[in-house]
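Peer 1: Next come a sequence and a model predicted from it.
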Amino acid sequence: MPRGGEATKTRILDAAEALIMGHGLAGTSIDMVLEKAAITKGAFFYHFKSKSELARALVERYADQEETLLEERLKRAERLSRDPLQQVLIFIGLFQEEADQLIEPGAGCLIASYIYQFEELDEKIREITAQAILRWRKRLGDKFEEVIANYPPRFPVNAKELADGFVSAFEGAFVMVRVLREPKQLSQQLLHYRNYIELLFSPTQ
């Protein structure tokens, strides 16, 4: 558990993330963060020299959390089955289980909330976000390579593109959730993607 200065820094990050998810990066001011985190301006600038530095720290933390989530879900799927196709389906199913519990239409992805401001952000933030997505492409792409080697697909496919398809379905579903205010969209879109994978790799009759 963080103590002292680290606890304050965590509180700032938590407050900023919550605000950005609701208002966007451009719509979130330092004053809003100060109020939500219940800290002084001096405490803020002790940890972060600018809003840009805060934005970078947030995306670094978020990317690390997402990488941990990816690895935990893949390892759990691999423990539950030795078959690569079943591992992929279980992996998707684990995200579906969590999506079924989503009741807040304001949920979303921090990285996605940065995208429309990339031109205003420093290159380091662009690099962090790109690397985060590329990690998912690499890990899921490797798993899909195993699937393709064991289950000839019914149509020509590329393992990396299948991995990108999962990320696209997941992130795109958050747009649907927020715009339509329908939390079940996330679970539904993951189900459609899972059905596609099952049909793609099912034996031809």
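Peer 2: Looks like it arrived, so ask away.

Peer 1: Only C-alpha atoms from now on, for both contacts and neighbour counts.
Peer 2: Noted.

Peer 1: Quick one: list the elements packing against the helix or strand where residue 71 lies.
Peer 2: Using DSSP states H and E, residue 71 falls within helix 51-80. When contacts are defined as 3 or more Cα pairs under 8 Å, 6 or more residues apart in numbering; DSSP states H and E, helix 51-80 sits against helix 4-23, helix 84-100, helix 110-114, helix 123-150.

Peer 1: structure B:
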Amino acid sequence: MNKKPTTTRTKIMDAAQSIILDHGFGGTTVDAIIEQAGVSKGAFFHYFSSKAELGKMLVQRYADEDAEHLEQTLVKAEGLSDDPLQQMLIFVKLFEQEIKSLEEPFPGCLFASYLQQSELFDHNILDIIRESMLLWRTRVLDKLQKIEQKYPPRRDVDLESLADMLMVIFEGSFVLSQSLNENKIIAQQLLNYHRYLQLLFSKD
């Protein structure tokens, strides 16, 4: 079956996202976007009234894709085990394996790029990012609470902070990986989180 052809709108958004990840939103121009996308300026303004509107649509698309990826990975983990601890360990392991399988360095996080220049955006865009972060906290915290009921932790732990730790690992290791040009850092930090959960909740 042939893949669905890429639309002009998608080409523009993909080009813009790539440039923003490399140069930041402030360093991204409409001219650079249309050159990379291979479209005319008229085509750009047919789909987007301004760079600001494109920026909002980009972050909403990114948030929607991130939420879908989160839910799909949770569902896959839940389908592989009925035990809440094993589900969480599988969940983390799936992300670790996904990162390891990348042939190219991870491109970065659009949320981080936006937040580094938060003064350029209105509260609506920042709210999209905030809601995405809260979704991760809520979904991971729900798993950790179920784990705690079955496997009391060996040390006192703030489960909400432990849930946030996963997102901290993702975002922090992305920055470190890019700074040191070492793609393996992200997978290594996910492995550390996986092992920490085992040590904290295992009965043995």
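Peer 2: Here it is on my side, so go on. Please read all numbers here as calculations on a predicted model, not as lab measurements.

Peer 1: picking up where we left off before, got CSV for the helices and strands packed on helix 51-80 of structure 1, with distance to residue 179 of structure 1 too?
Peer 2: CSV is the format used below for those (distance: least, Cα to Cα, whole Å):
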stretch, distance to residue 179 of structure 1
helix 4-23, 12
helix 84-100, 17
helix 110-114, 14
helix 123-150, 23
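
Peer 1: For residue 58 of structure 1, find the nearest of these.
Peer 2: For the helices and strands packed on helix 51-80 of structure 1, the distance to residue 58 of structure 1 is smallest for helix 4-23, at 6.3 Å, taking Cα to Cα.

Peer 1: Need the residues that contact that closest one.
Peer 2: Contacts with helix 4-23 of structure 1, where a contact means Cα atoms under 8 Å, 6 or more residues apart in numbering, come from 2, 27-28, 32-34, 36-37, 43-44, 47, 54, 57-58, 106-110, 113.

Peer 1: by how many degrees do that helix and helix 51-80 diverge?
Peer 2: Inter-element angle recorded for helix 4-23 of structure 1 and helix 51-80: 90 degrees (by axes from the mean of the first three to the mean of the last three Cα atoms, to 10 degrees).

Peer 1: and helix 4-23 of structure 1, how far from the chain's centre?
Peer 2: 18 Å (Cα atoms, centre = their mean, to the nearest Å).

Peer 1: mind checking how far the helix or strand where residue 44 of structure 2 lies is from the chain centre?
Peer 2: Take DSSP H and E as the rule and residue 44 of structure 2 turns out to sit in helix 41-47. Put simply, helix 41-47 of structure 2 sits 29 Å off its chain's centre (Cα atoms, centre = their mean).

Peer 1: and if you look at stretch 193-205 of structure 1?
Peer 2: The answer for stretch 193-205 of structure 1 is 25 Å, by Cα atoms, centre = their mean.

Peer 1: same question, stretch 143-155 of structure 2
Peer 2: Worked out by Cα atoms, centre = their mean, stretch 143-155 of structure 2 lies 25 Å from the chain centre.

Peer 1: Check which residues of that stretch are buried.
Peer 2: Within stretch 143-155 of structure 2, the residues that count as buried by 16 or more other Cα atoms under 10 Å are 143, 144, 145, 147, 151, 153.

Peer 1: Can you pick out the most distant pair from these?
Peer 2: Longest span within the buried residues of stretch 143-155 of structure 2, Cα to Cα: 143 and 153, 13.7 Å.

Peer 1: Please tell me how far the spatially most central residue of structure 2 sits from residue 166 of structure 2.
Peer 2: Central residue of structure 2 (Cα atoms, centre = their mean): residue 66, 5.5 Å from the mean position. Separation of residue 66 of structure 2 from residue 166 of structure 2 (Cα to Cα, to the nearest Å): 14 Å.

Peer 1: one step back: for residue 84 of structure 2, state which of the buried residues of stretch 143-155 of structure 2 is nearest.
Peer 2: Looking across the buried residues of stretch 143-155 of structure 2 and measuring by Cα to Cα, the closest to residue 84 of structure 2 is residue 147, at 5.4 Å.

Peer 1: Can you name the residues that contact that closest one?
Peer 2: Residue 147 of structure 2 touches 84, 85, 201, counting by Cα under 8 Å, 6+ apart.

Peer 1: just residue 163 of structure 2 next, same as before
Peer 2: 136, 137, 140, 141, 144.
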